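Undergrad: Quick one: sequence and predicted model below, then my questions.
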Amino acid sequence: MTTATRGFRRRTTAPKLPPAFTRLWSAATVSALGDGAYAAALPLFAVALSSDPLVISLVTVATVLPHLVVGLVAGALVDRWDRRRTMWLADLWRAGLLVLAVVAGAAGMLGIPALLVLAFLLGVGELFFEVAAQAYLPDLLGRDQTLLRRANGRLRGASTAAGQFAGPPVGSFLFSVARTVPFVVDAVSFVASALLIRTLPPAPVPDRVDGRSVWADAREGFRYVVKDRLLLGLALRPAVGNLAFGAVGAVLVLFAQDTLGLHAVGYGFLLAADAVGGLLGAMVVAGPLEKLLGTGTALSLTAVVEGGAILVFGFADNPWLAGAMFALCGCAMATTMVLGWSIRQMIVPGRLMGRVAAASRLVALSAGPAGALLGGWLASAAGLRAPYFAAAGVLLTMTVVTMSMTSNAKVKAALAATVDS
């Protein structure tokens, strides 16, 4: 494997994360803090406008819908564009949207329809940013497996600590002061992130076939995922999770208020419990668990843990027990993400990285909107506990289906093929 450009060197000595990664990590942390404030405030804003569980679930659907509508095209475009530039422009796009939302809120024009449009457009910006970031990181780190796992762990840890631990309580508190204040904080964070990302070294733009359509490129990336059993398994595993967690998250704010007796600030701390577990999973558990069990077995174990934790959460009346189960679930989810991202970035060719990342996210997130709608419907028809029991059943049942696709043997064979090439 040869070096394509200065600043992106293959590591043959003891791996060490480059200074550029520190700037990328800082940008991600700043942005995640604002995201956490926004993530807590958005459902609270929706609940202030409507108490219908189905209506509240539509906000969640609108957030992930861009991945279904433009996901494959976004991946193809990322593989044609400067990935660093794509990231900072996506940040500025989201900042501008949030400024408009603040203005609309001040004018009394931010109702449920406008909130749904805002959630969708912010999801578009998140899609381009995340796909570009996943494609950029392997080039920055020379596709070194140890560096990728460490970097993904730190990025996930930063996202968890800032976006889920610190951000939600801040967002909940700011929402109690004024409904649109969390949006202001998020807009500022996106601007700061964009400025940091502009200082990163540019990555090489992959070669492409002249005259080929964007849609043809998109189809190539999707076919690459579905024809590779390991990549498909790595995408299906979170797809099953997103079906379950879509149902869980769609009515979480109502469950927290009506069943656990939590108010706005308490709801933020419930989200923070998930973040504590996520931080441990990303920073502490993922590496040692992979070494102990192997990647495939570790992924199967985390699926079982997620299902069991959600099942106990559904039975909970005590907010402390609910918080503990949310923390355990967050730990398993973060471990899954770090291990899955790192393996994918190791085995996928650079020219396809954006498309494969987008196609994987499409498969992974395609079940999310269905889960959110299902959660809203189950809560309306059978009570607020029903989505949690259904989610646990899906997670535990589907673990058997996906474990053979991402087994230790499959992972070892894919890594060996990458080294040989």
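TA: It's in.
Undergrad: going forward, measure contacts between C-alpha atoms and count neighbours the same way
TA: Will do.
Undergrad: residues touching residue 356, list them.
TA: 75, 221, 222, 224, 225, 348 (CA atoms under 8 Å, 6 or more residues apart in numbering).
Undergrad: again, 10 Å this time
TA: 72, 75-76, 79, 131, 134-135, 218, 220-226, 231, 344-345, 348-350, 362 (CA atoms under 10 Å, 6 or more residues apart in numbering).
Undergrad: Go through these and flag which are in helices.
TA: Under the assignment DSSP state H, the contacts of residue 356 contribute 72, 75-76, 131, 134-135, 218, 220-226, 231, 344-345, 362 to helices.
Undergrad: Take this one as well and set it beside the first:
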Amino acid sequence: MSADAAAQGSKQPKQPKQTQGPEKSRKQGNPEPGGRLGLGRQFNLLWAGQSVSYIGDKVNIFVVPAVMILLLHASAFQVGLVAMAQYLAIPLLSLVAGMLVDRWDLRLTLVTCDLIRFTVILLVMVAYWMGHLSVPLLFFSVAIVNAASVFFNIGYTATIANVVPVEGRVAAYSNMETSRTASEVVGPAVASFLYQAMGIAALLVDAGSYLFSAGAIRSMRGYGERKKIEQTMWERLKAGVKLNWTDPVLRGTLIGTFIMNVGGPVYVTVMPILAYRGLHLSVGTYGIAMSAAAAAALAGALVAQRVSKLIGAARLMPMAVFAHSAVGLGILLAPTLPSALVVGTVLSFYGVTMVWYNVCTAAVRQVRIPVADQAAGVFVQMLTPGHGVLNACRITMACATLIGTFFAWPPEAGIQRMLNREKALAEAASAASPAAPVGSTA
């Protein structure tokens, strides 16, 4: 240190640390008096918008298949085609969207995505009322909405990192997950009520939820401005792909998830066809069955961490994917047993085991196979003339769920042993190189 600097330091008394008022502390996400963490106005606006939007999403997921089957009288192939559009954006856009959102203004991105979704859903209703709604139009509408959702979901995760301090992010994500799970429970019942009361106009709730979300985010103070990133998009893409494939644990998880999602979307796509046309369930009954299944999934989520700790996350993973696929065969019990009870029970266990699997593979993005959704409609349509719609749906769903039952879990079965071996090697290396004695000199 120079003499001038030392003299300067001696002349400047240390200033006392300024304390923040409670309002400023809450805005920055610091603990409020009493130990409760205030996440601030910025997060609360985002949370409010997303909570409403989650309900709208569930209305959309429930109403679109009902409109196709009950109003447009679409074929099984056409239902599968539109279901494909729901997943099309995920494999095509996820990697690129993540890199683009990093470069864009976050708040503007989220508002734009919400306004795109609002406009498209509104146009679907207008097209129906004017007599112009068709399967191709619905396909492109669903694809655009889900493409915007991919960008939005990546952007809102980055938004939380921008507006909530590190110590508050666990609480922030917990609040978001609570809202999402609550929407899973009440959403189908609300959607079935709205559809019975309003028909396709129930989609107004979905459109309105996007508009509300856009307004809430627009009310937030500016954050996440556009930034320049030196690394090219291609370099980042290659690094991400290399990481997922060269790491044996990530690779096993990725392969297992990939195989499971060959059959999973087929099963989910055919379910409303089976419910409405094969089992002749009413919209209200099907909505209640889905809500009961979501409530069971919520209960499963509450014990998922405990089960994971008891068994081991890597060991639970193949068990969960096997059970998830195997319980789907329970749908074959309908209509021998009461159809609504079978659908509700099967979807309940289907949801619980899916939650457990997701808890174990939270760091790995699920892969979707849109071609499989199209195949779902093809199989049902081909089998219907010879077997009837009920048996055609049952055969297709059984085949789809058997894919996961037999082929999805083996790539993940050895991951726990691999982790145990790595841990043992690390411990052996640590024991072989003891620390130097305290106070020793060279």
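TA: Nice, thanks for sending it over. Computed from a prediction, not measured in an experiment: that's the story for all the values here.
Undergrad: what's the TM-score here?
TA: Taking TM-score structural alignment, normalised by the length of structure 1 as the basis, the two superposed chains have a TM-score of 0.78; 379 aligned residues with a CA RMSD of 3.3 Å.
Undergrad: What ranges does structure 2 have for its strands?
TA: Here structure 2 has no strands by DSSP state E.
Undergrad: is it true that residue 111 of structure 1 touches residue 46?
TA: Yes: between residue 111 of structure 1 and residue 46 there is a contact at 8.3 Å, judged by CA atoms under 10 Å.
Undergrad: Report how many residues lie close to residue 247 of structure 1.
TA: By the criterion of other CA atoms under 10 Å, residue 247 of structure 1 has 31 neighbours.
Undergrad: From residue 269 of structure 1, how far off is it?
TA: Distance from residue 247 of structure 1 to residue 269 of structure 1, counting by CA to CA, to the nearest Å: 20 Å.
Undergrad: and what of residue 159 of structure 1?
TA: For residue 159 of structure 1 relative to residue 269 of structure 1 (CA to CA), the value is 16 Å.
Undergrad: The two: which is more packed in?
TA: Neighbour count, other CA under 10 Å: between residue 159 of structure 1 and residue 269, residue 159 has more, with 27 against 23.
Undergrad: so who does the more buried one touch?
TA: So residue 159 of structure 1 contacts 25, 28-33, 35-36, 153, 165-167, 275, 278-279, 282 (CA under 10 Å, 6+ apart).
Undergrad: let's see 8 Å
TA: 28, 29, 32, 33.
Undergrad: For residue 400 of structure 1, state which of the residues you listed is nearest.
TA: Of all the contacts of residue 159 of structure 1, residue 32 has the smallest distance to residue 400 of structure 1: 33.5 Å, by CA to CA.
Undergrad: Next up, the contacts around the alignment partner in structure 2 of the closest one.
TA: Residue 32 of structure 1 maps onto residue 54 of structure 2 when the alignment is built from TM-score structural alignment. The neighbourhood of residue 54 of structure 2, defined by CA under 8 Å, 6+ apart, consists of 179, 180, 183.
Undergrad: circling back: buried subset of the ones in helices among the contacts of residue 356 of structure 1, written for PyMOL?
TA: To isolate the buried members of those in PyMOL, using 16 or more other CA atoms under 10 Å:
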select buried, resi 72+75+76+131+134+135+218+220+221+222+224+225+226+231+344+345+362
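Undergrad: In structure 2, what sits opposite residue 270 of structure 1 in the alignment?
TA: Checking TM-score structural alignment: residue 270 of structure 1 goes with residue 289.
Undergrad: And for residue 88 of structure 1?
TA: Aligned by TM-score structural alignment, residue 88 of structure 1 pairs with residue 111 of structure 2.
Undergrad: Residue 125 of structure 1 too?
TA: By TM-score structural alignment, residue 125 of structure 1 lines up with residue 148.
Undergrad: Likewise for residue 325 of structure 1?
TA: Residue 325 of structure 1 maps onto residue 346 in structure 2, by TM-score structural alignment.
Undergrad: now do residue 55 of structure 1
TA: So residue 55 of structure 1 corresponds to residue 78, using TM-score structural alignment.
Undergrad: What number of neighbouring residues does that match come out with?
TA: 21.
Undergrad: Equivalent analysis for residue 376 of structure 1, please.
TA: Neighbours of residue 376 of structure 1 (other CA under 10 Å): 28.
Undergrad: ok, now the one 3 residues further on?
TA: Around residue 379 of structure 1 there are 24 other residues, counting by other CA under 10 Å.
Undergrad: same check, this time on residue 268 of structure 1
TA: 28.
Undergrad: ok, now residue 310 of structure 2?
TA: Look at residue 310 of structure 2: counted by other CA under 10 Å, it has 10 neighbours.
Undergrad: Repeat that for residue 262 of structure 1.
TA: 18.
Undergrad: longest helix of structure 1?
TA: Structure 1, longest helix under DSSP H: helix 19-49.
Undergrad: Which residue in structure 1 aligns with residue 204 of structure 2?
TA: So, by TM-score structural alignment, residue 204 of structure 2 is matched to residue 184.
Undergrad: Its match and residue 101 touch, don't they?
TA: No: using CA atoms under 8 Å, residue 184 of structure 1 is not in contact with residue 101, being 9.1 Å away.
Undergrad: Quick one: map residue 311 of structure 2 onto structure 1.
TA: Aligned partner of residue 311 of structure 2 by TM-score structural alignment: residue 293.
Undergrad: what's the answer for residue 394 of structure 2, then?
TA: Using TM-score structural alignment, residue 394 of structure 2 pairs with residue 385 in structure 1.
Undergrad: Counterpart of residue 247 of structure 2 over in structure 1?
TA: Using TM-score structural alignment, residue 247 of structure 2 pairs with residue 228 in structure 1.
Undergrad: Pull the number of nearby residues for that match.
TA: Residue 228 of structure 1 has 13 nearby residues by other CA under 10 Å.
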